[in-house]
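[1] heads up, no residue letters with this:
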C-alpha cells in the first residue's frame, strides 16, 4: 500500500472534529467537477470487454442462460467490491499495490487499440478493403462472403479456405506470413503498427499530463462517444434480416446450462473484470474526490451504467451475428469465434456487407478506440498515483514524469508490435492480470474486513457520508467479510485448477512460453508476501509485537478539508 500521507490528523474528542493536517509536499489535485469523475470511472469500467468479452462469453455459454448468473454475481460480488474500492480510495488515498499488473496490461492493451487505429484509417475508402479477395495481401485460398454464402446454400463444403477479413487482419494488419512467425519467432517490428502505437501514447500523454485536470476533460469525448456509436449500430443492426434470431439467442435462457459450473465461473469472472476492482484504478480515481463525496451513489450509478452498456453491446453484436447466420444459412451458434477475432474478424465481416460499409466501419473502430483510451487513462493513472503519492515531490514535474511513463510503456509494448506480436498479446492477456488479480483483491477484501475491521471501515464511511450513509450495513458486511472473499478465492483456485492456456487460432503454445506466463503471474503475487516479510524484519520488538504492529494501519490519511466523525 502507498499511504497518502505521513501526517496524522488530531481528533478533538469533545467536538468530534479532526483538525486539518498539513498539506503534503506538492499539491494534490481534485476533480474539477463531479461529472468528470463519474465519466472517468465509467470510461474505465466500460471498455473493449463490454463489446468483446461480454458478447463472447454470453455466446459461448448459451446466450440468455448466462445472464442469470451474471446478475447474481453482480449483486453479491461485483457491486460490493466496486463500492468498497471507491470508498477505500476516497478515504485512505491508497495508490499502489497493482503497479506491476497495470504495467503488464499497458504493454499489450494499447497494442490492441493500435490495431483499431489501423482499421480506422484503412476504412477511409469507398469500400472497406477486407470485403473482397482482390488485394495484394490475399492468397489463392481466399473466398469472399458471396461465394461462401453460395456454398452454404448448395450445401458444398469448402476445405482449407480463408476469408478476406481474416487475411486482412492477419496478413495486412499483423503482417503474419503463414506459420513463419509465432511466439518462438516474433520477427521484426511492424513499423505501421508501431506508428499507430506511438499515436495512441501521444493521445494518452496529452490527456494525462496535467493529471485529472486534463484527463477529466478528455473523458467528455472518450466516455460518451461509445454510447452514441453503439446506439447507431444497434438501430442499424435490428433492421437487418435475421437480427431477431440473434437477439433471441442472446436473451432467451437455456436453463439446462445453469447446472454447468463453468457458466457460473465465467459469469463471476466477467462481472469482476468488467467492473474492474483490484486494478488500482478505482482507488486512484476516487482518491481525487472530495472527502464528503457520496461514493455509494457513485458506485450504484457507475456499476449500473457499466452492466447496462454490456447489455446494449450484447443487443448490437447479437443482432449482427443473427444477420450473419441468416445470410450464411446457418445457426447463430456457428458464426462467432474466440480470441480477438470477434471484433477484428467477425464483426468487420458483417460491416463489410452493409451499404456504405466504410461509414459503419469508421464508426465502429472509432468506438473501439475511445473505449480503449478510457481504460488506458485509468490504468496508467493508477501507476502514476501510486508513484506520486509515494514521492509527492514529483508532482511539481508531472509533465516530465508522465512523459517518462509513456516512453517506458511504449518500449515495454514494442515487442507486441512485431509480426508475431499477436501471440505475445494473447500470452499476456491470459497471464498478465486475470489470475493474479483474483487473489490480490481477495486479500484486499480480507485486509479491509478482518484486519482493518469492517466496523472501523463503516465508521470511515460514516465520516465521509455522515448520518445519511447507506442502510443495510449487514448486507455490505456479509459481502465484504464472507461472500466476496470466498467467491474470489474459489475463482482463483479454479483458475489454477483449470490452468488456462493462451490461444490464437489453432496455434499451440510451447511449454517454455507457458512457464513464462506463470512467472508473470507470480511476479505480481510474490510482492504481497515479500513486502510482509520485509516489514516484519524491519519492525522492532518480539515476534508477537512485530505481527501486531504490522497489522495496524501505519499512517492516517490526509484530506484537504475538515473530517467530521459522527458518533
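    Nice, thanks for sending it over. Keep in mind it's a predicted model, so treat the numbers as computed, not measured.

[2] Only C-alpha atoms from now on, for both contacts and neighbour counts.
    Fine.

[3] State the number of residues packed around residue 183.
    For residue 183, the neighbour count with other C-alpha atoms under 10 Å is 18.

[4] is it true that it lies in a helix?
    No: in this structure, residue 183 is coil, not part of a helix, as judged by DSSP: H, G, I helix; E, B strand; the rest coil.

[5] OK, contacts around it?
    420-421, 423-424, 509, 513 (C-alpha atoms under 8 Å, 6 or more residues apart in numbering).

[6] The structure to be compared is supplied as follows:
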C-alpha cells in the first residue's frame, strides 16, 4: 500500500481528496476520511510530543535529580529508590526489596519507581477518573501551544520549508538512536532484556486476534499508510521519480529503526529488571511507561545520564513533531486542492488548522487528560483506518481497475522487462495480488476482530480501571466518525450527477489522462501548489 499510495500521489500531483474525486468520484469521501483521521490522531499525538518537549527542558534545567528521589511532595510510601534497593541487597540478600524505610523479602503490589510517580503525578497529574476533570496542567498546555505555533509557521512557509525540516526530523533520530544503542547494550542486565526481546518468542499469542490487530495498526502508523500523508508528500515528486525505490527505502529504514529502538528499550528494561528483582513483563504497564519511565531510569545509571536522556527525548520529539507536521500538511493540502482560492489566504488556513488542533487538545491537558488520551489512542483511526485502507485498495484495483494502475506504472517506469528480476520490480504481479486480495481481506478481518475485541482499560497508577459506559460510547462514535465523509460525499455526488443528467457510470470511473505539469517543476512550489496545472482534466 505504501508503494501504491506513492505511485498514485506522484502521478496525479494531488492530495487524497481531489485524487479520488478525479479518478473515482463516488469515493471522493475517502480522501476526506483520511484527512479526518489525520485530524483526530494529531490532536492526541501532539500531547505525547508536548510531554517529550517538557522532559527535554526538565533535563536541561537539572530536574533529573528531583525525579530520581522519593522525598518529593508527589511521592508516597509505594515509591522505591534504586539506591535503597541496592543497600537492602548488600545488607541481607534474602530481603532485597526496600519499602517504607525497611527491607522486605518479596515485592508488594503497587511499588513504583520515582520516575513512574513523576510521570503519573506531575507530568500528567492524573485524576481518579475520566469524569473528574480537575484543573489544567499549564506546563503541558504551554508546550502544546508552542508546538502548534511552530507547526503553523512551517505550514505557512509551504512545502519547501517542510521538506527542509524533514531532513532534520528524519535523519537526526537515526543518529541519536545509534549512539544511545551502544550505551544501552552495555548496561548491567541488558543481556536479559535483549534475550527477552529476541529469544523468548510466545507463539501462543499469534492465536490471539488482538496480536494481529495491534500489528496491523502499528504497520499502518509507522508507514503512514491510510492517513493521506504519503499521497500528499509523493505528489511533490517528479513524475518519473523512482517511487518504488523510495518505498523500499522507507520500509527498510523503518524496520531498522524499530529493531534498534527495540533493543535500546529492552536492554534498558533488562537493567531495571535486575535492579528491582522483578520480571521484565511486570515492570511497566504500557508503551508510554517504557518511554517516559523505564528508559529514563535506565539512563540514570549511565555516566553523563543527563546527556543520554536529553538525546533520547530529543529523538522522540523530532520523530513526533515530524509526524504532526505531515498530518497538518495533509489537512491543509486537502483544503487547498478542494478550494484552490484558499491559497490566497494560506496564513489563515495554516493558523486555523493549528488553532483548532490546540483547542481540542486542551482537554488532554486537564487532570483527566490521560484518560481522554487513552480513549482517543484506543478508538481514533483503528477500525476506520483499516477499513479505509481496504476500501482504497479495492477501489483502485477493482473499480478504477488494475489495468489502469499498471498503465500508470508503465508510464512512470517504462515497459516491463523479461528478466527474472522484474518479478520483484515495480511491475511485479505480486503487488497486484496483494492490492486486489490480501489487503482488502486483512482490513475486513481487522474490522471483525475489533468488533469482538474487549473494551479498553486505562493503565492507572495502582489498578486497571474500566472506562465508564458513556466514555465507551464516545469512543465508539470516534471509531466510526472518519467513515462518515465516505457516505456523505457518495450521496452528494450521486445527487450532483443526477442533476446534471450524467451517466452514473462516470461516477465510478473517469478516463485516465496524464496531468500536465508536475508540482516539482513549478517555479514556486511553496506558493503555487496544485492549482489548475496540478489537476487532472475533468
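    That came through, no problem. From a predicted model like this one, the values you see are computed outputs, not experimental measurements.

[7] Show me which of the contacts of residue 183 of the first structure are buried.
    Of all the contacts of residue 183 of the first structure considered here, the ones buried according to neighbour count by 16 or more other C-alpha atoms under 10 Å are 420-421, 423-424, 509, 513.

[8] Of these, which is the nearest to residue 204 of the first structure?
    Proximity of these to residue 204 of the first structure, judged by C-alpha to C-alpha, is greatest for residue 421, which lies at 21.6 Å.

[9] which position in the second structure aligns with the closest one?
    Alignment note (TM-score structural alignment): residue 421 of the first structure maps to residue 369 of the second structure.

[10] Translate residue 217 of the first structure into the numbering of the second structure.
    When the structures are aligned by TM-score structural alignment, the residue of the second structure matched to residue 217 of the first structure is residue 164.

[11] With residue 507 of the first structure instead?
    With TM-score structural alignment as the criterion, residue 507 of the first structure lines up with residue 465 in the second structure.

[12] Quick test: name the residue nearest the centre of the second structure.
    Nearest residue to the geometric centre of the second structure (C-alpha atoms, centre = their mean): residue 221, 4.6 Å.

[13] which position in the first structure aligns with it?
    Under TM-score structural alignment, residue 221 of the second structure pairs with residue 273 in the first structure.

[14] Then residue 191 of the second structure?
    Residue correspondence to the first structure (TM-score structural alignment): residue 191 of the second structure is matched to residue 244.

[15] what about its match, neighbour count?
    Considering only other C-alpha under 10 Å, residue 244 of the first structure is surrounded by 20 other residues.

[16] what about it, helix or strand, and which?
    Counting by DSSP states H and E, the secondary-structure element that holds residue 244 of the first structure is helix 243-251.

[17] Then residue 380 of the first structure?
    Following DSSP H and E, the helix or strand that holds residue 380 of the first structure is helix 357-390.

[18] Tabulate the buried ones among the contacts of residue 183 of the first structure (TSV), appending distance to residue 288 of the first structure and secondary structure.
    Output for these, formatted as TSV (distance: C-alpha to C-alpha, whole Å; DSSP: H, G, I helix; E, B strand; the rest coil):
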residue	distance to residue 288 of the first structure	secondary structure
420	40	coil
421	36	helix
423	37	helix
424	35	helix
509	43	coil
513	40	helix
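
[19] Residue 362 is in contact with residue 44 of the second structure, correct?
    No: between residue 44 of the second structure and residue 362 there is no contact, the gap being 9.8 Å when judged by C-alpha atoms under 8 Å.

[20] These two: who's more crowded?
    For the pair residue 44 of the second structure and residue 362, the greater number of neighbours falls to residue 44 (26 against 20), based on other C-alpha under 10 Å.

[21] Just give me the match in the first structure for that one.
    In the first structure, the residue equivalent to residue 44 of the second structure is residue 108, according to TM-score structural alignment.

[22] So that match belongs to a strand, correct?
    No: per three-state DSSP, residue 108 of the first structure lies outside any strand segment and is helix.

[23] thinking residue 137 of the second structure is in contact with residue 125, fair?
    Yes: if you go by C-alpha under 8 Å, residue 137 of the second structure and residue 125 touch, sitting 7.2 Å apart.

[24] what sits in contact with each of these two?
    For the pair residue 137 of the second structure and residue 125, residues contacting each of them under the criterion C-alpha under 8 Å, 6+ apart are 366-367.

[25] Comparing the two, which residue is more hemmed in?
    Between residue 137 of the second structure and residue 125, counting by other C-alpha under 10 Å, residue 125 is the more crowded of the two (22 against 19).

[26] Could you report the separation of that one from residue 448 of the second structure?
    Separation of residue 125 of the second structure from residue 448 of the second structure (C-alpha to C-alpha, to the nearest Å): 36 Å.

[27] one step back: name the helices or strands packed onto the helix or strand containing the match of residue 217 of the first structure?
    Take DSSP H and E as the rule and residue 164 of the second structure turns out to sit in helix 159-184. Using 3 or more C-alpha pairs under 8 Å, 6 or more residues apart in numbering; DSSP states H and E, the elements in contact with helix 159-184 of the second structure are helix 138-157, helix 243-276, helix 305-338.

[28] Which among those helices is found nearest to residue 76 of the second structure?
    Between residue 76 of the second structure and those, the tightest spacing by C-alpha to C-alpha is seen for helix 243-276, at 17.8 Å.

[29] Just the buried residues of the helix or strand just after that closest one, please?
    Remark: after helix 243-276 of the second structure, the chain's next helix or strand is helix 287-289, criterion DSSP H and E. Of all the residues in helix 287-289 of the second structure, those buried under the rule 16+ other C-alpha under 10 Å are residue 289.

[30] same deal with stretch 258-274 of the first structure?
    Taking 16+ other C-alpha under 10 Å as the neighbour-count basis, stretch 258-274 of the first structure is seen to contain the buried residues 258, 263-274.

[31] before we move on, what about stretch 401-411 of the first structure?
    The neighbour-count check on stretch 401-411 of the first structure (16+ other C-alpha under 10 Å) flags 401-403, 405-406, 409-410 as buried.

[32] Identify the farthest-apart pair in these.
    401 and 410 (14.3 Å).

[33] can you give me the strands in the stretch 401-538 of the second structure?
    Assignment of strands within the stretch 401-538 of the second structure using DSSP state E, counting those that start in this stretch yields the ranges 457-459, 464-466.
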